[in-house]
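Visitor: Give me a 3D structure for the following:
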Amino acid sequence: MQAPLVDTVPGRYWHRLDDGRIQCDVCPRYCKLAEGQRGLCFVRARQNDQMVLTTWGRSSGFCIDPVEKKPLNHFLPGSPVLSFGTAGCNLTCKFCQNHEISKARQMDAVGSLATPDMIVQTAKQWGCSSVAFTYNDPVIFLEYAVDVAKACRAAGIKTIAVTAGYIGKDARAEFFRHMDAANVDLKGFTEAFYHKLCSAHLDDVLETLIYLKRETGVWFELTNLVIPGENDSDGEFDAMTRWIMANLGPDEPVHFSAFHPDWKMMDTPQTPAQTLIRAREIALKNGLRYVYVGNVHDHAASSTYCHNCHTRLIGRDWYELSDWKLDAHGNCTECGIACAGVFGPKPGQWGRKRQPVRLSAARQ
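Guide: Below you'll find the model as predicted:
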């Protein structure tokens, strides 16, 4: 069988160093490469004396998910989203729950040909309101993600970035200019956590969050994967949510999600549901209005409530919507107060289905 085509395109955001190497400036890792070397992300490389992206138009597979799975609870609730990723990552998280993709070091992990036009046509065929870059971080395939986002926007389809927010200053301006929504993984709230488990720096992520809030119109929500013994103290929950309140405001949705043993942390126990409830209570006490738990079944703590009259605005049973008490403008039907987010005139009906799809039909 013939090997799938590898699409290599010129990369952006790099410069030459005096010692003859070139430096990648897409993320704060700033990999410095000699000819033939790849960055830590694996997909950005130096070839023919320039930076290139080696996975343009290549995907590890496509699936239609409920948008709540990203997770986004305030962005077109109930709608289907066409989700895909490529390979590689610019972080080294020892707890990665998509490590088969994000840590892949073989191009056969991204064997599916997926041009922007094919992605748009497939999203249309399945009635998807949006396309999500997920499973691995789209920051590392910026050029490809931007090309897909441009094609989607021209077709009236939204784009979502599921990202750790570890991106350089100039690159993030272009990247987020083309995104409609994002879920940013705020992995912990100490430099020690980021250094020990992710080989990264907390301040760079916080900088991205402040940028998103102050400089863009991107709707974004935060996810904190709670890992027993690593980032699950009351003090850390308190410091994190106080920072969010002060810098991003009370309307910033936060998802506290349960860890399950994976990759290099198989000996770490699963997060108790009560830990997530405790984190949620601390966040609510600190003034945040929309706080959720994830990866556990908790109808009450997964639902959205009016911050004024406390009416349950959107009920969620896993990813299935139940209650819907928002008017066509996203206001509470009981008291008229707006719920923060991006809402359609009525909820989507996709439910909790997860539908793998092939893009070959898009060629017809």
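
Visitor: from here on, contacts and neighbour counts on C-alpha atoms
Guide: Noted.

Visitor: pretty sure Phe133 is touching Ala161, no?
Guide: Yes. In this structure Phe133 lies within contact range of Ala161 using Cα atoms under 8 Å: 5.1 Å.

Visitor: Quick one: list the elements packing against the top strand by length along the chain.
Guide: Looking only at the chain and at elements set by DSSP state E, the strand with the highest residue count is strand 219-226. Using 3 or more Cα pairs under 8 Å, 6 or more residues apart in numbering; DSSP states H and E as the contact test, the elements touching strand 219-226 are strand 181-185, strand 254-258.

Visitor: switch the cut-off to 10 Å
Guide: In this structure, strand 219-226 makes packing contacts with strand 158-163, strand 181-185, helix 202-215, helix 234-247, strand 254-258, helix 273-285, strand 291-294, judged by 3 or more Cα pairs under 10 Å, 6 or more residues apart in numbering; DSSP states H and E.

Visitor: With mean neighbour count and distance to Val67 added, can I get these in JSON lines?
Guide: As requested, the helices and strands packed on strand 219-226 are exported to JSON lines (neighbours: other Cα atoms under 10 Å; distance: least, Cα to Cα, whole Å):
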{"stretch": "strand 158-163", "mean neighbour count": "25", "distance to Val67": "9"}
{"stretch": "strand 181-185", "mean neighbour count": "23", "distance to Val67": "11"}
{"stretch": "helix 202-215", "mean neighbour count": "17", "distance to Val67": "20"}
{"stretch": "helix 234-247", "mean neighbour count": "18", "distance to Val67": "23"}
{"stretch": "strand 254-258", "mean neighbour count": "24", "distance to Val67": "14"}
{"stretch": "helix 273-285", "mean neighbour count": "19", "distance to Val67": "21"}
{"stretch": "strand 291-294", "mean neighbour count": "24", "distance to Val67": "14"}
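
Visitor: Would you do the same for the sequence below? I want to compare the two.
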Amino acid sequence: MKTVCRACMHQCSLKPEQRGICKARKNEGGKIICENYGQVTSLSLDPIEKKPLKMFRQGSQILSVGSYGCNLRCPFCQNHEISMAFKRNDSQTVETVFISPQALAEEAKKCARSMENIGVAFTYNEPLVGWEYVRDTAKLVKDMGMVNVLVTNGTASREVLEEILPYVDAMNIDLKAFTGETYQKYGGDLESVKEFIVRSAGSCHVELTTLIVPGENDAAKEMEEEARWIASVEESVGRKLPLHVTRFFPRYHMRDREATEVQRVYELAKKAREYLSYVFVGNC
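Guide: A predicted model of the protein is given here:
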């Protein structure tokens, strides 16, 4: 008997023992389980600016944690070694260490005392394919007086978003393109991401990132449409949304093209500034 996973827009209908597109969620005995719960692939104390967040707790350090799995298939993924990893029978294609929510929160508190850490950032892979771990850990982090940051592709379902929003202080959301066709190529849905951004921006600090990939999303018209839409969101939620316009480097399945020209990144950032107050250039 199939069971529907409602974690994201894919709504995977899974047979017993079958995993979803994200490779992190599974039908086990008729119940969808979070198979990557607490399975940590990466743990590092990072500057908050690396998330990237430019207008939230500048100069701070934050304990960054990631697992494995993602519900998109971006051919330029910078973390494909873990985002595209999954379990094969009883073995995994990436090494993990189990860290419980309590243990992670306590480690964050320890780093707060010794290295002025401000909290936990859920990042590296797509955190919300394992949203239960994000929720459970974030609650504890909040209770300890620290902050939670989410770095996400913004494709989680509204149900999942409402579960985690009370505990999230800031997000960086990838806005990978501004056409439905491009999102379909990556296995996503632009309208779902736009809805996610609007709801999140009404609840916490949100910054957006668009990676400029040659031949994919580097048209001035597309950037203009994106910036105009972000400006309309700013007006509706009553707060500014910083946009990071970043340079692509050949990665994963996109090693067939050159890095984005620096001048092009600056040109698109300039176009975005016609509508937005805070536009930052990255990877240049």
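
Visitor: Need the TM-score from the superposition.
Guide: Here the superposed chains carry a TM-score of 0.93, computed using TM-score structural alignment, normalised by the length of structure 2; 273 aligned residues with a Cα RMSD of 1.2 Å.

Visitor: Could you name every residue contacting both of Phe133 and Ala161 of structure 1?
Guide: With contacts taken as Cα atoms under 10 Å, 6 or more residues apart in numbering, Phe133 of structure 1 and Ala161 have Lys70, Ser83, Val139, Ala145, Ala149, Ala182 as neighbours in common.

Visitor: JSON lines for those, including distance to Val357 of structure 1?
Guide: Formatted as JSON lines, the entries for the shared contacts of Phe133 and Ala161 of structure 1 read as follows, by distance: Cα to Cα, whole Å:
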{"residue": "Lys70", "distance to Val357 of structure 1": "18"}
{"residue": "Ser83", "distance to Val357 of structure 1": "10"}
{"residue": "Val139", "distance to Val357 of structure 1": "24"}
{"residue": "Ala145", "distance to Val357 of structure 1": "19"}
{"residue": "Ala149", "distance to Val357 of structure 1": "19"}
{"residue": "Ala182", "distance to Val357 of structure 1": "23"}
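
Visitor: So which of the residues you listed belong to strands?
Guide: By the criterion of DSSP E, membership of these in strands covers Ser83, Ala182.

Visitor: Would you work out how far apart the start and end of stretch 15-26 of structure 2 are?
Guide: 9 Å (Cα to Cα, to the nearest Å).

Visitor: and that stretch, which stretch of structure 1?
Guide: Equivalent residues of stretch 15-26 of structure 2 are located at 34-45 in structure 1, counting by TM-score structural alignment.

Visitor: For that stretch, which residues meet the burial criterion?
Guide: For stretch 34-45 of structure 1, burial by neighbour count (16 or more other Cα atoms under 10 Å) applies to Ala34, Arg38, Gly39, Leu40, Cys41, Phe42, Val43, Arg44, Ala45.

Visitor: between those, which is closest to Tyr292 of structure 1?
Guide: Sorting those by how near they are to Tyr292 of structure 1, with Cα to Cα, puts Cys41 at the top with 30.9 Å.

Visitor: Let me know whether that closest one touches Asn90 as I believe.
Guide: Yes. Between Cys41 of structure 1 and Asn90 there is a contact under Cα atoms under 10 Å: 4.5 Å.

Visitor: list residues touching both of the two?
Guide: Both Cys41 of structure 1 and Asn90 are contacted by Cys27, Arg29, Cys31, Ser102, Lys103, Asp137, Val139, Ile140, under the criterion Cα under 10 Å, 6+ apart.

Visitor: can you put those in CSV and add neighbour count, distance to His15 of structure 1 and secondary structure?
Guide: Listed next are the shared contacts of Cys41 and Asn90 of structure 1 as CSV, based on neighbours: other Cα atoms under 10 Å; distance: Cα to Cα, whole Å; DSSP: H, G, I helix; E, B strand; the rest coil:
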residue, neighbour count, distance to His15 of structure 1, secondary structure
Cys27, 22, 13, coil
Arg29, 20, 14, coil
Cys31, 21, 11, coil
Ser102, 25, 26, helix
Lys103, 21, 26, coil
Asp137, 24, 22, coil
Val139, 28, 18, helix
Ile140, 25, 16, helix
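
Visitor: Any chance of a markdown table for those, columns distance to His260 of structure 1?
Guide: Formatted as a markdown table, the entries for those read as follows, by distance: Cα to Cα, whole Å:
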| residue | distance to His260 of structure 1 |
| --- | --- |
| Cys27 | 28 |
| Arg29 | 27 |
| Cys31 | 31 |
| Ser102 | 17 |
| Lys103 | 18 |
| Asp137 | 20 |
| Val139 | 25 |
| Ile140 | 26 |
